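1. take a look and give me a structure for this.
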Amino acid sequence: MKTLILFIVLLFSNLMISATETRVMIRAKARDAKFIGSSLGGAHIIVRNKLNQKILAEGNTTGSTGNTDLIMKTPKIRGNSIADDQTGGFMATIDIDEPTFINIEVISPLNSKQAQAVVSTELWLIPGKNILGEGIILEIPGYIIDILKPRTHQYIGLKTIKDKPFLFQANIVMMCGCVIEKGGVWNSDEIEVTGILKKDGKFVKNIDLSWVSTNLFEGSHIINTPGNYELILYAYHEKTGNTGVDKVNYVVFE
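-> Predicted structure coming up:
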């Protein structure tokens, strides 16, 4: 019996010794913007063995969104990193004993469900061959859009709004949380923001929203009939093809 126990212990020890710690830096970067870090709640990272789908590492990116000048204004040169020691990322520490084909999945932004996108990539990981520095960067497309007015399923009396401009309002930011401003790095003049208004399931009108202050867009329309209304609001940037959408339903009653 002692011999058997000793054999099992030695076997287990050999297995543990044969596994090699391998580190991989994984980052999520918003399309046409900066990295997703702590200020936005991070991006969720899952690393799986492609063969059997076993989770090898999992966690959230932490750190800053990065250096704006370095990321957005400095020409990219081969070998030069756009990330520094403070830039948001997740360090995956994985024990493997042979080359392993892995899948990396990024879910972001973690705390903005309506804007959440899932992006993935696959690569071979070699025992002891770390992937550090800039690491593996996955691009997250989209905009985070929150319709502020009207509120979800808000009941609005027709008498209070009849023959008056009804205000539509939305907060829009890049997927890293970077601000949208008039003439800024992320220029509001280049982003088309439009609301598709429906009443009882039928199209009413397209409503243009304009920038009024940091991240805030507004538009209006006169509503003179009761019904079940829906607003589908989108942002579109022609140069990058970046898009984002939010929806809200509200009720106007007599």
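2. from here on, contacts and neighbour counts on C-alpha atoms
-> OK.
3. just the strands in the stretch 1-150 of the chain please.
-> Ranges of strands in the stretch 1-150 of the chain, per DSSP state E, counting those that start in this stretch, are 20-30, 44-49, 55-60, 90-96, 100-108, 117-125, 131-140, 143-149.
4. export these to a markdown table and tack on distance to Phe12?
-> Listed next are the strands of the stretch 1-150 of the chain as a markdown table, based on distance: least, Cα to Cα, whole Å:
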| stretch | distance to Phe12 |
| --- | --- |
| strand 20-30 | 15 |
| strand 44-49 | 21 |
| strand 55-60 | 19 |
| strand 90-96 | 15 |
| strand 100-108 | 21 |
| strand 117-125 | 23 |
| strand 131-140 | 28 |
| strand 143-149 | 49 |
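5. any idea which of the ones you listed gets closest to Val252?
-> Checking these against Val252 by Cα to Cα gives strand 143-149 as the closest, at 13.6 Å.
6. which outside residues touch the closest one?
-> With contacts defined as Cα atoms under 8 Å, 6 or more residues apart in numbering, strand 143-149 is touched by 112, 114-115, 167-175, 177, 233, 235, 242-248.
7. C-terminal to that strand, what's the next element?
-> strand 154-157 (DSSP states H and E).
8. what packs against that following strand?
-> strand 242-253 (3 or more Cα pairs under 8 Å, 6 or more residues apart in numbering; DSSP states H and E).
9. thinking Asn187 is in contact with Cys178, fair?
-> No - applying Cα atoms under 8 Å, one finds Asn187 not in contact with Cys178, separated by 11.2 Å.
10. could you export the strands of the stretch 1-150 of the chain as TSV, including mean neighbour count and distance to Leu209?
-> What follows is the strands of the stretch 1-150 of the chain, written out as TSV (neighbours: other Cα atoms under 10 Å; distance: least, Cα to Cα, whole Å):
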stretch	mean neighbour count	distance to Leu209
strand 20-30	22	23
strand 44-49	22	32
strand 55-60	18	34
strand 90-96	19	37
strand 100-108	21	26
strand 117-125	15	24
strand 131-140	18	24
strand 143-149	21	12
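11. another sequence for comparison is provided below:
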Amino acid sequence: MTKPAGILTLLLMALLIPSQGWSIPAEEEPPPDPHLNEPKATTIVVRVVAHGAMVIGREVGGARVTIADAATKQILATGIQQGEAGDQNQIMRTPRTMEEPIYSSRPSAAFTTTLELNRPTFVEISAEGPLAHPASMQRTTETVLLVPGQDHTNDGIVLHLYGYLVQVERPKPGDSLIAKEDAKLRASVRTLSGTLVRPHGDWDSRKITIYGEVLIGNRIVERLQMFYSGESSSFEAPFFVPAVKDAPDGIMLRVVATDLSTGNSGMGTATYPVITERLNPALRH
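-> Next up, the predicted model:
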């Protein structure tokens, strides 16, 4: 009769050195994913906004968006952002938590594309606008990692453009100015999204430094304090037209608006020939 200790030894040996009849079945591995290396459709929303203001939409010509592979510089998508500037009450006055959408809570302009990605890809997303105002156009670029199948929707990837739209309105650019006469400079100031800058508004002109300058060549001959005219987004100041001998090639008027609290600054310029006063022929006799 086999002793109990011998039986235990035989059982341990069977477990440690399994024979063909004592083999322990291995766990089955899952089959490989046949689509693992296939490109995945990835939807990307890009929204270009005026910093501290609204979305850059059709009112100011929209913005051009380009998405390029950061490593190879290959352009993956490009197009024009068009649409509405968004709901001013929702964007500027509605409190919200960090994860809540700001610009997509109501319809607003955006650029949307779907990329076929087969690997995580660093891309450079660039935006320039507003396209209807070349003199005030700004450009910015962000580098973002896109992951296949991970969509960027709702607000999407938001790019901010800094600045103001500043346009000299009076005197009409290119008109001749009569030497040694008093004249009035008038300019409009708006955000890059086209919204009005005025006292007590969402974009309060009292917080913005707005001034004008009279230049002969590159030399500033007079600096002007601009005041709100009472009309939509317009500011004005009187100035003195130099003598013809002092400005043989005419003058330039320059208007600058800057807000240090937001980092927004904008500039508008216009040039004018200066002429001597022409008397009415009827008054010569």
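12. the strands of the stretch 1-150 of the first structure: which one's closest to Asn14 of the first structure?
-> strand 20-30 (11.8 Å).
13. which bit of the second structure covers that closest one?
-> The aligned range for strand 20-30 of the first structure in the second structure is 40-50, by TM-score structural alignment.
14. what does that stretch rub up against?
-> Contacts of stretch 40-50 of the second structure (Cα under 8 Å, 6+ apart): 55-56, 63, 65, 81, 109-118, 127, 147-163, 191-193.
15. how does it look with 6 Å?
-> Stretch 40-50 of the second structure is contacted from outside by 55-56, 110-117, 148-149, 151-153, 156-161, 192-193, using Cα atoms under 6 Å, 6 or more residues apart in numbering.
16. and what of stretch 229-246 of the second structure?
-> For stretch 229-246 of the second structure, contacts defined as Cα under 6 Å, 6+ apart pick out 179-189, 196-198, 226-228, 274.
17. select only the buried ones of those residues in PyMOL?
-> Here is the PyMOL command that selects the buried residues among those (16 or more other Cα atoms under 10 Å):
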select buried, resi 179+183+185+186+187+188+189+196+197+198+226+228+274
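18. His221 of the first structure matches what in the second structure?
-> Using TM-score structural alignment, the partner of His221 of the first structure in the second structure is Phe239.
19. picking up where we left off before, mean per-residue distance, the match of strand 20-30 of the first structure to the first structure?
-> Here the mean offset of stretch 40-50 of the second structure against the first structure after fitting is 1.0 Å, by mean Cα distance after the TM-score superposition for the first structure.
20. quick check: chain neighbours aside, which residue is closest to Ala19 of the first structure?
-> Nearest-residue entry for Ala19 of the first structure: Asp97, 4.3 Å, with adjacent residues in sequence omitted and distances by Cα to Cα, 6 or more residues apart in numbering.
21. list the contacts for the corresponding residue of the first structure for His160 of the second structure?
-> In the first structure, His160 of the second structure lines up with Glu139, judged by TM-score structural alignment. Going by Cα under 6 Å, 6+ apart, Glu139 of the first structure touches 28-31.
22. how much space separates Glu139 of the first structure from Trp211 of the first structure?
-> Glu139 of the first structure sits 26 Å away from Trp211 of the first structure, going by Cα to Cα, to the nearest Å.
23. likewise for Asn60 of the first structure?
-> Distance from Asn60 of the first structure to Trp211 of the first structure, by Cα to Cα: 32 Å.
24. residues contacting Lys73 of the second structure?
-> Going by Cα under 6 Å, 6+ apart, the list of residues near Lys73 of the second structure is empty.
25. residue in the first structure paired with it?
-> In the first structure, Lys73 of the second structure lines up with Gln53, judged by TM-score structural alignment.
26. and for Ala110 of the second structure?
-> Using TM-score structural alignment as the criterion, Ala110 of the second structure maps onto Gly89 of the first structure.
27. can you count the residues close to its match?
-> 31 (other Cα atoms under 10 Å).
28. tell me the contacts of it?
-> Applying Cα under 6 Å, 6+ apart, the residues near Gly89 of the first structure are 26-27, 61-62.
29. roughly how far apart are it and Glu58 of the first structure?
-> 12 Å.
30. what's the answer for Glu98 of the first structure, then?
-> Applying Cα to Cα to Glu98 of the first structure and Glu58 of the first structure gives a distance of 20 Å.
31. now swap in Lys2 of the first structure and tell me
-> Using Cα to Cα, Lys2 of the first structure is found at 39 Å from Glu58 of the first structure.
32. with Leu40 of the first structure instead?
-> For Leu40 of the first structure, the distance to Glu58 of the first structure - Cα to Cα - is 18 Å.
33. now for Leu138 of the first structure: which residues touch it?
-> Counting by Cα under 6 Å, 6+ apart, Leu138 of the first structure has contacts Ala28.
34. and with 8 Å instead?
-> Residues near Leu138 of the first structure by Cα under 8 Å, 6+ apart: 26-29, 106, 119-121.
35. among the residues you listed, which pair sits farthest apart?
-> Greatest spatial distance in the contacts of Leu138 of the first structure: Lys29 and Thr121, 13.8 Å, computed using Cα to Cα.
36. what is the burial count for Val9 of the first structure?
-> By other Cα under 10 Å, the residues close to Val9 of the first structure number 12.
37. which residue in the second structure lines up with it?
-> So Val9 of the first structure corresponds to nothing, using TM-score structural alignment.
38. quick one: the contacts of Gly89 of the first structure as TSV, columns for distance to Glu192 of the first structure too.
-> Converted to TSV, those look like this (distance: Cα to Cα, whole Å):
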residue	distance to Glu192 of the first structure
Ile26	32
Arg27	28
Thr61	30
Thr62	31
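39. ok, so of those, who is nearest Lys199 of the first structure?
-> Using Cα to Cα, Thr61 comes nearest to Lys199 of the first structure of these, at 41.5 Å.
40. I'd like to know how far the closest one sits from Asn171 of the first structure.
-> According to Cα to Cα, Thr61 of the first structure and Asn171 of the first structure sit 24 Å apart.
41. now do Gly184 of the first structure
-> Applying Cα to Cα to Gly184 of the first structure and Asn171 of the first structure gives a distance of 16 Å.
42. no more questions from me, cheers.
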